[in-house]
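Enquirer: everything below, folded, please.
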Amino acid sequence: MPMKLFTAHEPKLARTRDERSAEKIVFVKDGFAWLALFIPLLWLLWHRLWLGLLIYVLAVCAAVGLVYFGKLPPNIQNLLFVLPNVWLLLEGNDLRRRKLARRGLVQTAAVMGRSREEAEQRFFAAWVRASGSQSAPSGPAPAYSLPRGEEPNVLGVFPRPGGAS
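Expert: This next block holds a predicted model:
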């Protein structure tokens, strides 16, 4: 499963790093909003993007008006109905980020993860470590680690320092 990028948004005035402020952090996936392409009205309503919903409805109404009164070729008519959905596909998650910024949340981090849950775990592990707490969970174990004192040997073709191979 490929890694995805998520942005973390925290309240501007958060002074402490405790459980209450952690609950207010919002994660937004970077990239395409696929559900917005296929079910745009529900997606906009779910995320409470009222301005985006208004723009989307006006764009669809304009497309209906152009098709009804414009006598356009069928290819252009189809394109007019698909364009608002493609706009949401491309800009949907950025609309969410702008809404969060208007609500006073600032983007504080970008975190990679295979899922949102994994990105949240990585973010909060670093967040707790940065707050100076000793109860910070250690992150995932590395896939491979060298024994103490041993230097890496890239692909086994480069000699190690000091002549040992």
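Enquirer: only C-alpha atoms for contact and neighbour calcs from this point on.
Expert: Will do.
Enquirer: ok, longest helix in the chain?
Expert: helix 74-102 (DSSP state H).
Enquirer: from the contact counts, what lies against it?
Expert: strand 26-29, helix 34-38, helix 50-70 (3 or more CA pairs under 8 Å, 6 or more residues apart in numbering; DSSP states H and E).
Enquirer: buried deepest among these, which one?
Expert: Ranked by mean neighbour count, the helices and strands packed on helix 74-102 are led by strand 26-29 with a mean of 20 (mean count of other CA atoms under 10 Å).
Enquirer: I'd like the structure of this one too, to check against the first:
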Amino acid sequence: MPVYTVHAPVADGTEPRSVTDRFAFIRDGFHFWAFVFGPLWLAWHRLWLALIGYIAVWVGLAVALAQLHVGGGTRFAAMLLFALLMGFEAASLWRWTVSRHKWRQLDVVVADDEETAERRFFDRWAPDRQGLSDDQSGIDRGAPPPTRDIPGQTFSRPPPHRDIIGLFPQPGGSH
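Expert: Model prediction:
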């Protein structure tokens, strides 16, 4: 299932909820149209610096292959590999461009398509839904993981203390 990263422009002292129509949902993975039409895909998504880099690398590769007098099959294979690289790295170039414009990543959403990703993100992010779901999105990513104290669940309690095997001291004994 595809993974989407959600990006929002940094608001100038305003609440980020006021710019929700500008949120970007960037699908991770292979982008077929970036593979087939690399420069047009970059221009369509307004990734101008990446487009300049793409053209520079493409021209440099073509000149280097011509100077090395390689055959037509090798040139085709090299350009195909370059296009394949573009297809795989298109989302990374898009995220890099967005981060250069001082956008921030809000969340990561797993969904079948962009519309479902938007729905899942805004369902979690809506203020009236805070704390109503079993979602972990409100957890500080730098904090330790939450404990699972759910009554009746076997995984929520640690296993009982038994003898420890190896070079470790007995539980409850002196160290």
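Enquirer: if we can go back for a sec, what's the closest of the helices and strands packed on helix 74-102 of the first structure to residue 108 of the first structure?
Expert: Set against residue 108 of the first structure and scored by CA to CA, those come closest in strand 26-29, at 10.4 Å.
Enquirer: on that earlier part again, against the second structure, where does the helix or strand following the longest helix of the first structure fall?
Expert: For helix 74-102 of the first structure, the following helix or strand on the C-terminal side (DSSP states H and E) is strand 105-113. Counting by TM-score structural alignment, strand 105-113 of the first structure lines up with residues 103-111 of the second structure.
Enquirer: point to the residue nearest the middle of the first structure.
Expert: Most central in the first structure under CA atoms, centre = their mean is residue 29, positioned 1.6 Å from the mean C-alpha point.
Enquirer: residues touching that one, list them.
Expert: 4-7, 93, 116 (CA atoms under 8 Å, 6 or more residues apart in numbering).
Enquirer: got the residues you listed as a markdown table, with secondary structure columns?
Expert: As requested, those are arranged in a markdown table below (DSSP: H, G, I helix; E, B strand; the rest coil):
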| residue | secondary structure |
| --- | --- |
| 4 | strand |
| 5 | strand |
| 6 | strand |
| 7 | strand |
| 93 | helix |
| 116 | helix |
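Enquirer: list just the nearest of these to residue 17 of the first structure.
Expert: residue 7 (17.9 Å).
Enquirer: gap between the residue mapped onto the closest one from the second structure and residue 99 of the second structure?
Expert: Counting by TM-score structural alignment, residue 7 of the first structure lines up with residue 5 in the second structure. Using CA to CA, to the nearest Å, residue 5 of the second structure is found at 12 Å from residue 99 of the second structure.
Enquirer: which one's more surrounded, those two?
Expert: residue 5 (19 against 15; other CA atoms under 10 Å).
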